[in-house]
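[1] pasting the sequence and the predicted coordinates here, then a few questions.
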Amino acid sequence: MKKLNGLFCILALVICFSVILVGCGSQTEEKNASSGTDSYLTITDDADRQVVLTKKPERIVPLSASFLEPLHAVDGKIVARVSAKTGIPKEDENLPQVGNVYNINIEKVIEAQPDLVIAYKGMNDKFVSTFEENGIPVVVLEMRTYDQVKHTVDVLGQIAGNTDKAKTLIQDMDNKIAEIKAKLPNEHKRIAILHSTAQNVTVQLEGSIAGSTAEILEFENIAKGLTPLESNPTSAPYSLETLVSANPDVIFVTSMGKLETIKKSMMENVENNPAWQTLPAVKEKKVYFLPQELFLLSPGIHYPEAVEAMAKLVYPDKFN
C-alpha cells in the first residue's frame, strides 16, 4: 500500500511539472508572437506605413530605376526592373521588365514572384494595395532630396542586411559634397529655379531635386516659403512679376521634354520680353539650363555629381 501511495505521489508530481512546463511554453510563444521575434525586419516607410518583413528579401522588384544602383551598392537581390531610357545599370539590362515608373504592369510584377516590391512615393502609390492583396510586401520610399536619398540607402541597407555598406556609401557621398563646397567662395547667392515644359513654367521649391541641390550649396532660393501646387508639392506657381521683384543673381532652368526645343523657346521669350531684360541674371548671362540626367529624375547616389554640376555653372573657374 505504501508503494502504491508512493507511485501516486510521483505521478502527481510528474503531472504538475508537465503542467508548469506547458504553461511556460505557452507564455514564451505568446511573448515571441507579441514581440515579433520571428520577423526579419520592421520598417516605417516614407508613406508612414509599418511594413513587417518575415524574412530577408531575396527577390526584389523596384518600381523606379532610381532604386537600382543603391540596391546593388548594398547587395540587394533584384529580379525584375522598370523600363527606362537612362539609369539602368549594365547588370540589369537583361532583367524582365515590368512597365515604366508611371505605368507599372501588375501582372508582370507578380510573374517575377517577388518577396518585396519597392515603390516610389508619389508615382507608384496606387499599386501598393494590389500587391499587398497578393501577399507581396511593399516598402514606399522617396528620393528627391539628398536627405531622402541617404535615408533610402540606409533603409535598403537594412533590407539587404548590409548596413555597413550603406553607411560607407552615405559617408562617401557626404565627403564628395564637402570637397565640392570647400572650393566655393564664401558669398551670398540668390537663385531662382524654373521648371519648363512644353505646356507651362513653375518655380521649384526646396523639396525638388534642384531645390535640394541649391540648399546643399547654401544658395538662397527665392521661392522658399511659397505655397506649393496641390498637384505637385515640390513646385509653386510661376510669376514673372514675382521673379523681377525677387531679383535673383542666378536663374537655373530644369526641363521636361526635348531640351533644345525648350531652351530655344524660353530664350526667345527672355530676349524679347522687356521685363526679363531688367534682371541682372539675364543681363550678365547667368541663366543656366541644368542637365536632365541629374535634375529631371532623381540622381540617387550620384547626388554629388548634381551638386558639382550646379556649382560649376556658377563658379566655373573653381573647377578647372
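    Nice, thanks for sending it over.
[2] going by C-alpha atoms from here, please, whenever you check contacts or count neighbours.
    Noted.
[3] run a quick neighbour tally on the closest residue to T163 other than its chain neighbours.
    Leaving aside its sequence neighbours, T163 sits nearest to G157 (C-alpha to C-alpha, 6 or more residues apart in numbering; 4.6 Å). G157 is flanked by 23 other residues according to other C-alpha atoms under 10 Å.
[4] SS state for G157?
    helix (DSSP: H, G, I helix; E, B strand; the rest coil).
[5] touching, it and K165? I think so.
    Yes: G157 is within contact range of K165, at 7.0 Å (criterion: C-alpha atoms under 8 Å).
[6] common neighbours of these two, please.
    V74 (C-alpha atoms under 8 Å, 6 or more residues apart in numbering).
[7] so what touches stretch 44-54?
    38-43, 121, 137-142.
[8] how far does it stretch from start to finish?
    15 Å (C-alpha to C-alpha, to the nearest Å).
[9] again with stretch 177-188
    19 Å.
[10] one more: stretch 159-167?
    13 Å.
[11] how about stretch 73-88?
    For stretch 73-88, the end-to-end distance is 14 Å (C-alpha to C-alpha).
[12] could you list the buried residues of it?
    The neighbour-count check on stretch 73-88 (16 or more other C-alpha atoms under 10 Å) flags 73-83, 87-88 as buried.
[13] ditto for stretch 146-165
    Buried-residue list, stretch 146-165, by 16+ other C-alpha under 10 Å: 146, 148-163, 165.
[14] mind listing which of those residues are in helices?
    Members of the buried residues of stretch 146-165 lying in helices (criterion: DSSP state H): 146, 148-160, 163, 165.
[15] out of those, who's nearest D115?
    I159 (11.5 Å; C-alpha to C-alpha).
[16] in the stretch 101-250 of the chain, which spans are strands?
    Ranges of strands within the stretch 101-250 of the chain are 103-104, 116-120, 138-141, 190-196, 201-204, 220-221, 235-237, 250-255, based on DSSP state E, counting those that start in this stretch.
[17] who are the packing partners of the last one?
    In other words, strand 250-255. strand 190-196, strand 287-289, helix 292-295 (3 or more C-alpha pairs under 8 Å, 6 or more residues apart in numbering; DSSP states H and E).
[18] quick one: P299 and Q292 touch, right?
    No: with contacts counted by C-alpha under 8 Å, P299 stays clear of Q292, the gap being 9.7 Å.
[19] more neighbours: which of the two?
    It is P299, of P299 and Q292, that has more neighbours when counted by other C-alpha under 10 Å, with 22 against 17.
[20] relative to E69, how far out is that one?
    Distance from P299 to E69, by C-alpha to C-alpha: 10 Å.
[21] ok, G257 - contacts?
    197-198.
[22] please disregard the earlier target; I meant Q204.
    With C-alpha under 8 Å, 6+ apart, Q204 has these contacts: 192-195, 210-211, 223, 234-236.
[23] quick one: which of those is nearest S18?
    T234 (64.1 Å).
[24] that older thread, deepest in the core, which of the helices and strands packed on strand 250-255 is it.
    strand 190-196 (a mean of 22; mean count of other C-alpha atoms under 10 Å).
[25] mind giving me the packing neighbours of it?
    Short answer (3+ C-alpha pairs under 8 Å, 6+ apart): strand 190-196 packs on strand 201-204, strand 220-221, strand 250-255.
[26] let's bring in a second model and compare:
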Amino acid sequence: MKKTLRSLPRLLFLLVILCIVLAGCGSNNKPAQSGTIGPEFIKNETESTITITDPLGNEVTLPKNPQRVVSLYASYLDLWYEAGGKAIASVSSASLPEGVEDLGSMSQISPEKILALKPDLMILTSSMESQVALKDILEENKIPYLFVKYDLYQDYIDNLELMSRLNGTQEQVDPKVKEIEDKINATIDGVKGKTAPKVLIMFTTSKAISCEVSKGTTGNMVELLGGTNIVKDIPVEGETRVDFSMESIAAGDPDMILIKTMGDVEACKALVKKELESNEAWAAMRAVKEGKVYYLDKELFLNKPNERFPEAFETLAGYLYPDK
C-alpha cells in the first residue's frame, strides 16, 4: 500500500504532461516562429493566419497566401515581391512588375477603384494620412489590410520576415536575409575603431531643404556605421526630418555633408546653390572647404534599398571612411 501511494504523485505528473501534449496536438494555434524571437509586432500565428499589432496600434489578423494583393506604396510592393509574393495592382513605379495594374499616383487613388479590385490584402503606409484614412472603408468592406512602418534597416528585416510568413516562403527567404545581414555586419565590423566623422544629412526637393535625423533610413545607417549625425532634435514623434537652420549646422561644423534629392536632381542642386553656396557660413564649414559634399544615389538612399541594403551600407562606409 505504501508503495502505491508513493507512486501516485509521479503518475499524476505523467498524466498532466500527456494532457498538455494532446491539447497542443489538437490545436492549429502556434506561437510566432522565427530564426530567433522574431519581430515583436507578431503576436500569434496559425496555419492560415498571422495576428499582428500594426504601427497604428490596431491588432489585425492577416490571411496567409493572399491572391489579390494591392499595394499603395512602391517600395512595399518591391518588398512584397522580395518575400515571394505577387500583386494584382499598385501605384506607379519604374519597377512595376509585369501584369500588375498601374493605379497611377498615390494622390489619385480612389476608394471606389480599390473596392472594384476586390483585394484580399491591402498593403499601405502608416506614414501618410490619406492612406490611414482608408482604414474604416477597408474594415467596412471586410478587406484585410497591412499598414507598414519602414524607416530603419531593422524595419526592413522585420517586415520581410512577416511578409515571407504570409507568403509561406520563409524557408527560401531566411537564407537570403542571413546573407544580407552577414554582408552588412562585415561592413560595420570593417570600420570599427576608426575615428567617427561628424555628418550632416540634407534632404532637398526643388523647393525646400531640410535635415534628416538618426531615425531616418540614411541617418540610421550612418549611426550603425559609427558616424555622428550633428542634427539631434526630433520635434514630433515619428518625424525623420527637421527644418533646415544654417546657424545650427554651421555650429556643428560637419566633416562631410550627404545630400538626398527628391524629384529633378538638377533642380535640387540649383536650389542648394541658390540658398546655400552664396552663404558665408556655408563656405566656412570644414566639409565644404574640403570638398566633402556628396549627392547620394536616389535608388539607394531616397527609395528604400531593400535587398540592396548591403550596397547602400558599403557606399556610405566609403564616404564616411575614405581610407577604408
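    It's in. Only a predicted model underlies this, so the values are computations on that prediction, with no experimental measurement involved.
[27] closest one to V314 of structure 1 among the strands of the stretch 101-250 of structure 1?
    That would be strand 250-255 among these, by C-alpha to C-alpha, at 7.8 Å.
[28] and the next helix or strand after that closest one, what does it pack onto?
    For strand 250-255 of structure 1, the following helix or strand on the C-terminal side (DSSP states H and E) is helix 259-272. Helix 259-272 of structure 1 makes packing contacts with helix 274-277 when contacts are defined by 3+ C-alpha pairs under 8 Å, 6+ apart.
[29] the helix it packs on vs structure 2, average offset?
    On superposition with structure 2, the mean distance recorded for helix 274-277 of structure 1 (mean C-alpha distance after the TM-score superposition for structure 1) is 1.2 Å.
[30] so that helix corresponds to what in structure 2?
    Helix 274-277 of structure 1 corresponds to residues 280-283 of structure 2 when matched by TM-score structural alignment.
[31] pull out the buried positions in that stretch.
    So, applying 16+ other C-alpha under 10 Å, buried residues of stretch 280-283 of structure 2: W282.
[32] for it, which outside residues touch it?
    So stretch 280-283 of structure 2 is contacted by 246-247, 250, 276-277, 288-289 (C-alpha under 8 Å, 6+ apart).
[33] please repeat the previous calculation with a cut-off of 7 Å.
    Stretch 280-283 of structure 2 is touched from outside by 250, 276-277, 289, with contacts defined as C-alpha atoms under 7 Å, 6 or more residues apart in numbering.
[34] how far out from the middle of the chain is that stretch?
    Here the centre of stretch 280-283 of structure 2 is set off from its chain's centre by 35 Å, with C-alpha atoms, centre = their mean, to the nearest Å.
[35] what ranges do the helices span in the stretch 1-150 of structure 1?
    Along the stretch 1-150 of structure 1, the stretches classed as helices by DSSP state H, counting those that start in this stretch are 2-35, 68-73, 106-111, 128-133, 146-160.
[36] most tightly surrounded among these?
    Of all the helices of the stretch 1-150 of structure 1, as judged by average neighbours under mean count of other C-alpha under 10 Å, the leader is helix 146-160 with a mean of 22.
[37] which residues of structure 2 does that helix align to?
    With TM-score structural alignment as the criterion, helix 146-160 of structure 1 aligns to 153-167.
[38] other residues contacting that stretch?
    Taking C-alpha under 7 Å, 6+ apart as the rule, stretch 153-167 of structure 2 contacts 39, 64-65, 79-80, 83-85, 150, 170, 173, 217, 306.
[39] check the fit of that stretch onto structure 1 and give the mean distance.
    Counting by mean C-alpha distance after the TM-score superposition for structure 1, stretch 153-167 of structure 2 comes out at 1.0 Å.
[40] sorry, back to before: using JSON lines, please lay out the contacts of stretch 153-167 of structure 2 together with distance to I180 of structure 2.
    Below are those laid out as JSON lines (distance: C-alpha to C-alpha, whole Å):
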{"residue": "P39", "distance to I180 of structure 2": "17"}
{"residue": "K64", "distance to I180 of structure 2": "25"}
{"residue": "N65", "distance to I180 of structure 2": "25"}
{"residue": "L79", "distance to I180 of structure 2": "14"}
{"residue": "W80", "distance to I180 of structure 2": "17"}
{"residue": "A83", "distance to I180 of structure 2": "14"}
{"residue": "G84", "distance to I180 of structure 2": "16"}
{"residue": "G85", "distance to I180 of structure 2": "19"}
{"residue": "Y150", "distance to I180 of structure 2": "17"}
{"residue": "Q170", "distance to I180 of structure 2": "15"}
{"residue": "V173", "distance to I180 of structure 2": "11"}
{"residue": "T217", "distance to I180 of structure 2": "16"}
{"residue": "N306", "distance to I180 of structure 2": "10"}
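[41] tell me which of the residues you listed is nearest to I109 of structure 2?
    Out of these, the member with the shortest distance to I109 of structure 2 (by C-alpha to C-alpha) is W80, at 19.9 Å.
[42] that closest one -> structure 1?
    Residue correspondence to structure 1 (TM-score structural alignment): W80 of structure 2 is matched to L71.
[43] list only buried entries from the contacts of stretch 44-54 of structure 1.
    Looks like the contacts of stretch 44-54 of structure 1 have 41, 121, 137-142 buried, using 16+ other C-alpha under 10 Å.
[44] farthest-separated two in these?
    Checking these with C-alpha to C-alpha, the most distant pair is L41 and K121, at 20.5 Å.
[45] got the contact list for K149 of structure 2?
    55, 125-126.
[46] ok, these in structure 1: which stay?
    Compared against structure 1 with both residues aligned by TM-score structural alignment, their matches' C-alpha atoms under 7 Å, the contacts of K149 of structure 2 retain 55, 125-126.
[47] quick one: which of the contacts of Q204 of structure 1 is nearest to Q113 of structure 1?
    T234 (34.3 Å).
[48] on that earlier part again, specify which member of the contacts of Q204 of structure 1 is nearest to A311 of structure 1.
    Looking across the contacts of Q204 of structure 1 and measuring by C-alpha to C-alpha, the closest to A311 of structure 1 is A210, at 11.6 Å.
[49] so what does that closest one match up with in structure 2?
    Using TM-score structural alignment, A210 of structure 1 sits opposite T218 in structure 2.
[50] now the closest residue to that match other than its chain neighbours: how far from Y295 of structure 2?
    Spatially, and ignoring its direct neighbours in sequence, T218 of structure 2 is nearest to F301 (6.4 Å; C-alpha to C-alpha, 6+ apart). Look at F301 of structure 2 and Y295 of structure 2: by C-alpha to C-alpha, they are 10 Å apart.
[51] overlap of the contact sets of these two?
    With C-alpha under 7 Å, 6+ apart, F301 of structure 2 and Y295 have common neighbours K260.
[52] ok, back up a step: want to try CSV for the kept ones among the contacts of K149 of structure 2, with distance to A270 of structure 2 as columns?
    Listed next are the kept ones among the contacts of K149 of structure 2 as CSV, based on distance: C-alpha to C-alpha, whole Å:
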residue, distance to A270 of structure 2
P55, 37
T125, 31
S126, 32
